[in-house]
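Peer 1: quick one: sequence plus predicted model below, questions after.
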Amino acid sequence: MMEPSPSTNARGHPAAVPSRRWSPRLWGLLLVLAGNMLVDALEVSVVIVALPSIGRELDMPLTMSQWLVSGFALGFGGLMLFGGRVVELLGRRRVYLAAMTGFAVASVIGGLTSEPSVLIATRFVKGFCAALTAPTGLAIIASTFPAGRDRDRAVSVYALFGAGGFTAGLLLSGFLTGFSWRWTLLFPAPVVLVLAAFGLRLIPRALPTSTTRHFDIAGASTFAGAVLALVYGITEVPAHGWVGPRTLGAFVLAALLAAAFGTVERTSRLPLFRTGVLRSGTLVRSMLGAAALNGSYLGLLLVATVRLQTDQGWSPLRTALAFLPASAPLAVTALFSGRLVSRFGTARLIAAGALGPLVGCLLYLEAPARSPYATGVLPTMLLVGAGFVLGFAALNMQATQGISVSDRAQAVALYQTAVQLSAALVVALTAALATGASDDRPALWLISAVGAAGLAVGLCGLPRGHHPDSPLRK
């Protein structure tokens, strides 16, 4: 017997009732949310291949142009916890639509400006907008699609768009930079505005989930400021050294702001996060493992982009295509990752996934700078791609294992914060080391060390004897 189609509530929005056949309105809502998730995900990668072109036209050294990557990551990760509070107080629909509009405006300003500081600021703003929309989209799905098969299917589509975003960003960046790097920053604006227009009609209205008016701006500003000062200090190393006044001043400021953040959160009546969540060993290992995987990958892409385009004269599109073996496998296998976890458990997949990128980085370190693609770049990219296929979903799933339902949202926010901040820090360190040396080997050693740390964390999580996370094969 055919089950009933989803009904709508008094406002004409889809109601969360069980169904296996979705109405056009539900499909439209899912496509708006997943489409915006795709844009958020591709923003991580869309400027990487364009960095040499942007640097040449705006006279930005690598330590400055890397801010286009780390600035977005800082806005995303540095304000993720604050973004969750904003959504709680103002409501999902209002914040989601406002963030989409802000994202589009920042895209236009970034694509038109020729002032490096303005361009970097727009990347930070877009990162904050992504911090508002990425987790909120998943929350809207959870509250709109009924639990069970419907919600699982919706989350799978959402995750698939997110996994494909990085690959899409590389390809679009390579293609559009061939015309002008400005198009890599401009093209999201009309896409997001169209999605926002549909979202205005399709995203269900919901009341704020918190009645308090405590945003904890002091906590958010001290935390984001501490990370920003730390990254700034790292970028000053090539010009002023590790003990130069500007470098040390930035590091001291970062330490003071971090201490201020700790004080604010301890004394706040409603802190941005509860430290008790970090007592979960699986969450902490997932945060560290994902941070190492993401940071080492983006650092490797930065080095490879400079090596291929600056040293070997490759075009942006050719460079983007060279990176596909590292990014495309995850997009292709995203829907099957749950089966891998069910068969092998998260711990084994995380450890195996950390090994591939580390070996790949070491191979790239030993390869001559002008090696043919088949022997110099391709093996590394294949190993990195395998690492993401094995470890990416397992890390995401392990992060919430054993976490109570009430703490799960904070656990996810902390996990994403670690992922994004590692991107900012590792990319900044990579740029500093690549600029301050006659070759890129110091930067590659750093990336390899980060990968080794991720492997060590993965090995620490391996089960000893029988464990519910490690199904035994008969």
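Peer 2: Cool, got the structure. The structure presented is a predicted model; accordingly, all values stated were derived computationally and were not measured.
Peer 1: contacts and neighbour counts: CA atoms only from here.
Peer 2: Will do.
Peer 1: show me where the stretch 201-350 of the chain has helices.
Peer 2: Counting by DSSP state H, counting those that start in this stretch, the stretch 201-350 of the chain has helices at residues 217-235, 237-240, 245-267, 281-306, 316-333, 337-344, 346-366.
Peer 1: for the fourth one, packing partners?
Peer 2: It refers to helix 281-306. When contacts are defined as 3 or more CA pairs under 8 Å, 6 or more residues apart in numbering; DSSP states H and E, helix 281-306 packs onto helix 346-366, helix 378-398, helix 408-435, helix 441-460.
Peer 1: and that helix, what's buried?
Peer 2: Of the residues in helix 281-306, 282-306 count as buried by neighbour count, 16 or more other CA atoms under 10 Å.
Peer 1: circling back to that earlier point, for the helices of the stretch 201-350 of the chain, give me a markdown table that also has distance to residue 411.
Peer 2: A markdown table is the format used below for those (distance: least, CA to CA, whole Å):
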| stretch | distance to residue 411 |
| --- | --- |
| helix 217-235 | 17 |
| helix 237-240 | 34 |
| helix 245-267 | 17 |
| helix 281-306 | 7 |
| helix 316-333 | 23 |
| helix 337-344 | 20 |
| helix 346-366 | 17 |
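Peer 1: use this one as the comparison:
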Amino acid sequence: MTESRAARWTLPVVAAAQLLVVLDGTIVNIALPSAQDELGMSDASRHWAITAYLLAFGGLLLIGGRISGLLGHRRAFGVGLAGFAAASALGGLAVDPAMLFGARALQGVFAALLAPAALALLTTTFTDPRERGRAFGVFAAIGAAGSAVGLIAGGLLTEYASWRWCLYINVPIAVLALIGTALVPKDLPVRGTGRLDVAGAVLSSAGFVAIVYAFNEAEPRGWDSPVVLGLLAGGVLLLAVFVLVERRTSDPLLPMRILAHRARAGAFIAITLMILSMFGFYLFMSYYTQAVLGYTPLQAGLTLIINAVAALVGSMLIAGRLYGRVPNAALILPGLLAAAAGMLLLTRLEADTANVLPLFLVPAMVLTGLGLGLVITPTAILATTGMGGHEIGAASATYNAAQQLGAALGIALLNTVATSATASYLAENADATLDAAPVHGYTIALAVATGILIATAIACAPLLKATRTAVHSDEDHDEPVLTSY
């Protein structure tokens, strides 16, 4: 099979897998009330339908990246697809909450294998910088638009079919991708000791799960809760010990050189804080359009389509075509600032603002979507450029883990800011209208997100300065490497 033919098949197959992973982060959200009624979930336990997936996915990503290298990325990709499809079918057949929660956790387990394998396959298949830019543009577009599409698909499926189809829909997508995997070029398992870094695996998984769960519990318990503080302190301590262990082991789960490269570190910082801000943005737009503007869930989801389309343009038509021709900073920094401008515009909203859709929502959706697309494409490539052997899987897993961490922190942190600002507004304005307080809370949280994005651009500028991807042939590999011009 020629390289071009292999590339033609690899991209749609990997794109389908990326759609599965991203879609399931949000598609169940809208279906949750219906599932709760049918299965008899309590209000206190219902969040596990989402949390179980996120914890298993994020906590096992580094292990999934290593297993992907040991099995061979194509084989691991196939196993991940098959397992994800089976877990989705199991969730759709759930007869009680425990069965649904277990199935969602199982989805997360296989997603943790599937996501790094998919990114690794894309990295090893596309070696020319321009082809790689276009391929990663498609990959990034799905990642950027997938969350919004998940909300829309969840609303449509729940309203016109059943909440169970929010899980069943994964099965035909996974099966088609699994069939297409036969046309993806084979890769060999990574040679090495074959031993798993058990200490690193336990420490990384426990640390990540503790931190993400702390973020999840911060909303109901408060940031000053002993449980939240204990989980955060424990998670940070576990990850600190993990770094010490990885620096000393001969075959680390996460080689420290992945994080030590300045441009790669900048990419990880940029994507983490971009996702943090965007997930808060999606949350507030869902609340604002439905609770304040009176949109139906479907109408609210369709509003987010503007953001999804803009993300497609930013990732495929701009970043995908320019990657390799311009420095990485020329894509990532404008992307961060464009998203910041979109959120800053919304900080001017008030409860009685007129012409909200054309004057505020549409420009904000366009700017944030373009910004997200411009950031995801180059950061995804930077995460794996210059990596070889099992390091590709580790770098891919780290990139996915950065996004998961950003999403969890964004929802918890920005929602806490919004609720605190809302409470303060009500305390100071006893005669406030019903909508004035929450809108004030949303604008304060979006102002914080704007500040985070601007600070991220300032912090990443020296890390990304004058780096571009070029191909250098050397004795070890012909992988693209990061070069300063």
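Peer 2: Arrived safely, thanks for sending. Everything numeric here is computed off the predicted structure, so don't read it as measured data.
Peer 1: closest one to residue 86 of structure 1 among the helices of the stretch 201-350 of structure 1?
Peer 2: Residue 86 of structure 1 lies closest to helix 217-235 among the helices of the stretch 201-350 of structure 1, at 10.1 Å (CA to CA).
Peer 1: and that closest one with helix 245-267, angle?
Peer 2: Angle between the axes of helix 217-235 of structure 1 and helix 245-267 is 160 degrees (criterion: axes from the mean of the first three to the mean of the last three CA atoms, to 10 degrees).
Peer 1: need the residues that contact helix 217-235 of structure 1.
Peer 2: Helix 217-235 of structure 1 is contacted from outside by 63-64, 74-75, 78-79, 81-82, 246-251, 253-258, 260-261, 264-265, 271-272, 421, 424-425, 428-429, 431-432, using CA atoms under 8 Å, 6 or more residues apart in numbering.
Peer 1: pull out the buried members of the residues you listed.
Peer 2: Neighbour counting by 16+ other CA under 10 Å classes 63-64, 74-75, 78-79, 81-82, 246-248, 250-251, 253-255, 257-258, 260-261, 264-265, 271-272, 421, 424-425, 428-429, 431-432 among the contacts of helix 217-235 of structure 1 as buried.
Peer 1: quick one on the thing from earlier: need the helices and strands packed on helix 281-306 of structure 1 in a markdown table with distance to residue 154 of structure 1, can you?
Peer 2: Output for those, formatted as a markdown table (distance: least, CA to CA, whole Å):
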| stretch | distance to residue 154 of structure 1 |
| --- | --- |
| helix 346-366 | 22 |
| helix 378-398 | 16 |
| helix 408-435 | 18 |
| helix 441-460 | 30 |
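Peer 1: and of those, who's closest to residue 330 of structure 1?
Peer 2: Taking those one by one with CA to CA, helix 378-398 is closest: 5.1 Å.
Peer 1: quick one: that closest one to structure 2 mean distance?
Peer 2: Compared with structure 2 after fitting, helix 378-398 of structure 1 has a mean deviation of 2.6 Å; criterion: mean CA distance after the TM-score superposition for structure 1.
Peer 1: which one, of the helices and strands packed on helix 281-306 of structure 1, ends up nearest to residue 187 of structure 1?
Peer 2: Using CA to CA, the nearest of these to residue 187 of structure 1 is helix 408-435, at 23.0 Å.
Peer 1: I'd like to know which elements that closest one is packed against.
Peer 2: Judged by 3+ CA pairs under 8 Å, 6+ apart, helix 408-435 of structure 1 is in contact with helix 62-65, helix 67-78, helix 80-90, helix 217-235, helix 237-240, helix 281-306, helix 441-460.
Peer 1: excluding chain neighbours, what is closest to residue 225 of structure 2?
Peer 2: Among residues not flanking residue 225 of structure 2 along the chain, residue 218 sits closest, at 7.7 Å (CA to CA, 6 or more residues apart in numbering).
Peer 1: I'd guessed the one you found sits against residue 228; true?
Peer 2: Yes. Between residue 218 of structure 2 and residue 228 there is a contact under CA atoms under 8 Å: 6.1 Å.
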